[in-house]
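>>> model this:
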Amino acid sequence: MSRTPLVEPGHGPAGPGPGAGEGSPAPGRPGSASPVWALVRLAVVVGAVCALAVAVHLTDLLVVIVALAGMVMLHELGHFLTAKWTGMKVTEFFVGFGPRLWSVRRGETEYGVKAIPAGGYVRIVGMSNLEEVDPADEPRAYRSQSFPRRLLVAVAGSAMHGLLALALLWGLLTFVGVTQPGTVGILQIAPLAKGVDPAAAAGLRPGDQVLAVAGKPVRSAEALVQVVTDHPGQPLHLLVRHDGRTEHVTVTPAAVRVPGRARPEGRIGVLVGPLSATENPLRAVGGAAQDLWQVVAATSDAIGTTFSPHGLASFFDQLGNAKAAARAAKAGTRPESIVGAVRTASQAAAAGPGALIAVLVSIDIFVGMANLFPMLPLDGGHVAIAVYERLRSRRGRPYRADVTKLAPVAYAFILFLVVFVGSAVFLDITHPVANPFG
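Predicted structure coming up:
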């Protein structure tokens, strides 16, 4: 919680990040650069990264990285806000890890940005009995707070993931829309050539739903394309729905010569496919909540399957079995590392905003749920300790767990995560998961 790194989507957290006190001194400390120059340096670095992404046509990747980094920072913001609200002492709130690019102190808290955008951390005083705390700060240490306050701060990060996912799903339903199965619509209109635009000439518009052609119901995009292809130069009568109104439209496909084909084929200059429909903002709240529950249930099943004995055996078998790795990659059933997740999200960004939002919601919910696993250094470990201490406490005699006894288990867990994450990265590089968006 005080140091939460970016969780590797698809298989669990990557473990604790670098120490909270690392990097160059904050502005105002001896030997530090002025805040203005540090801010200029940060602006130069950010500008250079953005310019490079645009120059090499990787803006989709940049958007994904920014989204993932923002996702983790919202997690940390949850810890930060609840810790401040409950009166705990928070000394640092940083975006990223590694060398400090910029920071500023406001009151007792130092805010800043570091060079590696792989997450971030909040440092709350006294997270365990291992930490030395100034006696003057002990009343405001995390470990000195009541059970409800510690529980609130510990779960706040994952709660932020739930709120973010709900907001994303609401935005998807309200502004982007979701695909309506069984519909065939005009998605895009593009002239075949200068002055040759059959669709526009007939009055077709993007968003029109094609209900029938030549008096026969249209049940698939492929069926509509086939009819148009087979009738070059022949008027076709379409029944379309636009803005809730049903209209009759006559379109004459242009005759287009296709290499390798003996006869010309009909084209009207449209891209067709299933339509997307938006919802009323108020109704979208209920729809978003329902979709969120489905994502949570699916993620829970995926985590249980992945970390079951059979799931782990199957995963590690792929490291030495190229055929098994290829099958899993083709089927898309293998957990992905951050490398694979960024690739999949970039492919989704290229496919459209709806696909990107769906992938980001999936990653977001996984990160939130994985962080609640009851093992240090995850948030769930702090929850488990708080619950255990509450159960062991007696009226007037609060019990405090000795975290040193948990250290061997925590180190073994971290070692397992390192091996698992490293294996997932290796598989994502050698056998990338197939593009689910075509």
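>>> only C-alpha atoms for contact and neighbour calcs from this point on.
Will do.
>>> Okay, residue 215 and residue 252: tell me how far apart.
Residue 215 sits 15 Å away from residue 252 when distances are taken as Cα to Cα, to the nearest Å.
>>> burial of residue 63, as a residue count?
As a burial measure, the neighbour count of residue 63 was computed by other Cα atoms under 10 Å and equals 16.
>>> When residue 215 and residue 252 are compared, which one has more neighbours?
Looking at residue 215 and residue 252 with other Cα under 10 Å, you find the greater number of neighbours at residue 252, namely 21 against 11.
>>> Can you report how many residues lie near the closest residue to residue 114 other than its chain neighbours?
Among residues not flanking residue 114 along the chain, residue 100 sits closest, at 4.3 Å (Cα to Cα, 6 or more residues apart in numbering). A count of nearby residues for residue 100, using other Cα under 10 Å, gives 21.
>>> swap in the one 5 residues further on?
The local packing of residue 105 (other Cα under 10 Å) involves 14 other residues.
>>> excluding its backbone neighbours, what's nearest it?
residue 111 (6.1 Å).
>>> one more, for comparison:
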Amino acid sequence: MSTLVAILGLGFLILIHEAGHFFTARLVGMSPRRFYLGFPPALVKWERKGIEYGLGSIPLGGYVKIPGMHRPAPSDVDVYFARAISERPQLFPVTAALRRRLEEGDMEGAKPEVDALQRELAAALVSPGARRAADRGIQELRDGLGGDAYWRQRAWKKIAVIFAGPGTNLLLAIALFTILFMIGGGRATATVDDVLPSHPAAQAGLRPGDRIIEINGAPAAAGQIRDRIAASHGKPLVLVVVRDRRLKRIGPVRPKIEAGAYRLGFVLRGAGLGFPTAAWEAVKLTGRATGRIVTSLGSLVHRQGRKQISSPVGIVQGSSNAL
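Below is the predicted model of the structure:
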């Protein structure tokens, strides 16, 4: 089940990523030719308004085909049509004319040469492999010579399309974190939300709903509770909580060290933030997570770094919320 969830989650992230490329390309005047989730062979495909959409059978990625990613070059003639020429030498004159136009940089003049080559290929008897390569070459050249080809666009348009994929993923993360912060995952309160089983807090009798007001005889605000427990260095603590409108003494209870910090084993309830604050916290959290991913990926080149990363989850694992 977890594997299925991981695959579906990865597929969703890829879909969002590729959608960023797709819609940005259309917005700046390019016309994508294909939009696929997964890699071929296609399980399902359909065409709408000149764009082929599909679902690939290999769920390990996805892609958007943007026309003319590189400027058509004379070498393209050899790459796509060499086999057809070897089987049918009569194709050489028309391919030579096309090559000459490309060498001269005459992109407009190359268009009728591509049309002529397509007509000659339609009448020629070549092997299936040569036919597939030639058909692909015709399509690639048409895309590259078109007015919406990627290589023809202004620099800012090309940069926008390239960065739209990861940018869309970042915007999605910010949006989701903003929602979480607004519905209660932002600012911690002094009220206990959960008590972890078999931890000191549970053994001492702390319960969900208890509101902590004092630690070791000193008032404890919500923002101080974590630091006060961590600073105990394992010494016993006495908590005073409000339970059912009455004061109750918890402890003494000795924190134990987990993940490098002293903890009692409970989670504080979060309070929702307003939209501006939630959005800003989401931006900061996304930035920190992105930084940790980049740092972790960089550490993979070192043996010590590889030892510290045991799984994909470990790359972005944050500190526990338990206190």
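>>> Helix or strand: which one has the residue nearest the centre of the first structure?
Here the mean C-alpha position of the first structure is nearest to the C-alpha of residue 360 (Cα atoms, centre = their mean), at a distance of 2.5 Å. Secondary-structure assignment from DSSP states H and E places residue 360 of the first structure in helix 353-370.
>>> quick one: what's aligned to residue 181 of the second structure in the first structure?
In the first structure, the residue matched to residue 181 of the second structure (TM-score structural alignment) is residue 173.
>>> what ranges do the strands span in the stretch 1-150 of the second structure?
Chain-ordered strands for the stretch 1-150 of the second structure, with DSSP state E, counting those that start in this stretch as the definition, fall at 34-48, 51-65.
>>> For the stretch 201-323 of the second structure, which segments count as helices?
With helices called from DSSP state H, counting those that start in this stretch, the stretch 201-323 of the second structure shows them at 225-230, 275-299, 303-308, 312-315.
>>> These into a markdown table, with extra columns for mean neighbour count?
Rendered in a markdown table, the data for these read as follows (neighbours: other Cα atoms under 10 Å):
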| stretch | mean neighbour count |
| --- | --- |
| helix 225-230 | 18 |
| helix 275-299 | 16 |
| helix 303-308 | 12 |
| helix 312-315 | 12 |
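>>> nearest to residue 60 of the second structure, of those helices?
Distances from residue 60 of the second structure to each of the helices of the stretch 201-323 of the second structure were compared using Cα to Cα; the shortest belongs to helix 312-315, at 15.2 Å.
>>> what does that closest one rub up against?
Residues outside helix 312-315 of the second structure that contact it (Cα atoms under 8 Å, 6 or more residues apart in numbering): 292-293, 296-297, 309.
>>> ok, residue 274 of the first structure to residue 353 of the first structure distance?
Summarising the geometry, the distance separating residue 274 of the first structure from residue 353 of the first structure, computed by Cα to Cα, is 16 Å.
>>> Those two - which one has more neighbours?
Neighbours around residue 274 of the first structure and residue 353, counted as other Cα under 10 Å, are more numerous at residue 274. The numbers are 18 against 14.
>>> Check the burial of the residue nearest to residue 202 of the first structure when sequence neighbours are not counted by counting its neighbours.
Nearest residue to residue 202 of the first structure, sequence neighbours excluded (Cα to Cα, 6+ apart): residue 251, at 5.2 Å. Close neighbours of residue 251 of the first structure, defined as other Cα under 10 Å, add up to 20.
>>> quick revisit: return the set of buried residues in the helix holding residue 360 of the first structure.
Of the residues in helix 353-370 of the first structure, 354-370 count as buried by neighbour count, 16 or more other Cα atoms under 10 Å.
>>> and for the helix or strand following it, what span of the second structure is it aligned with?
If you walk from helix 353-370 of the first structure toward the C-terminus, the next helix or strand you reach (DSSP H and E) is helix 379-392. Using TM-score structural alignment, helix 379-392 of the first structure corresponds to no residues of the second structure.
>>> ok now do residue 272 of the first structure, which residues does it touch?
Under the criterion of Cα under 8 Å, 6+ apart, the neighbours of residue 272 of the first structure are 184-188, 221.
>>> List which of the residues you listed are still in contact in the second structure.
Mapped onto the second structure and checked by both residues aligned by TM-score structural alignment, their matches' Cα atoms under 8 Å, the contacts of residue 272 of the first structure keep the contacts 186-188.
>>> sorry, back to before: which stretch among the helices of the stretch 201-323 of the second structure comes nearest residue 145 of the second structure?
helix 275-299 (37.9 Å).
>>> any idea how far that closest one is from the chain center?
How far helix 275-299 of the second structure lies from its chain's middle: 13 Å, per Cα atoms, centre = their mean, to the nearest Å.
>>> Which residue range of the first structure does stretch 12-31 of the second structure align onto?
Across the first structure, the stretch matching stretch 12-31 of the second structure (TM-score structural alignment) is residues 70-89.
>>> Can you tell me what sits against the matching stretch?
With contact meaning Cα under 8 Å, 6+ apart, stretch 70-89 of the first structure is reached by 1, 4-6, 90, 93, 95, 108, 119-122, 124-125, 137, 140-142, 149, 152-161, 164, 364.
>>> Check the offset of that stretch from the chain's centre.
Stretch 70-89 of the first structure has its average C-alpha position 20 Å from the chain's average C-alpha position, going by Cα atoms, centre = their mean.
>>> tell me which residues in that stretch are buried?
Judged by neighbour count using 16+ other Cα under 10 Å, the buried positions of stretch 70-89 of the first structure are 70-80, 82-83, 86, 88-89.
>>> likewise stretch 239-255 of the second structure?
For stretch 239-255 of the second structure, using 16+ other Cα under 10 Å, the buried residues are 239-243, 248-251, 253-255.
>>> which of the strands of the stretch 1-150 of the second structure is buried the deepest?
For the strands of the stretch 1-150 of the second structure, ranked by mean neighbour count under the definition mean count of other Cα atoms under 10 Å, the leader is strand 51-65 at a mean of 17.
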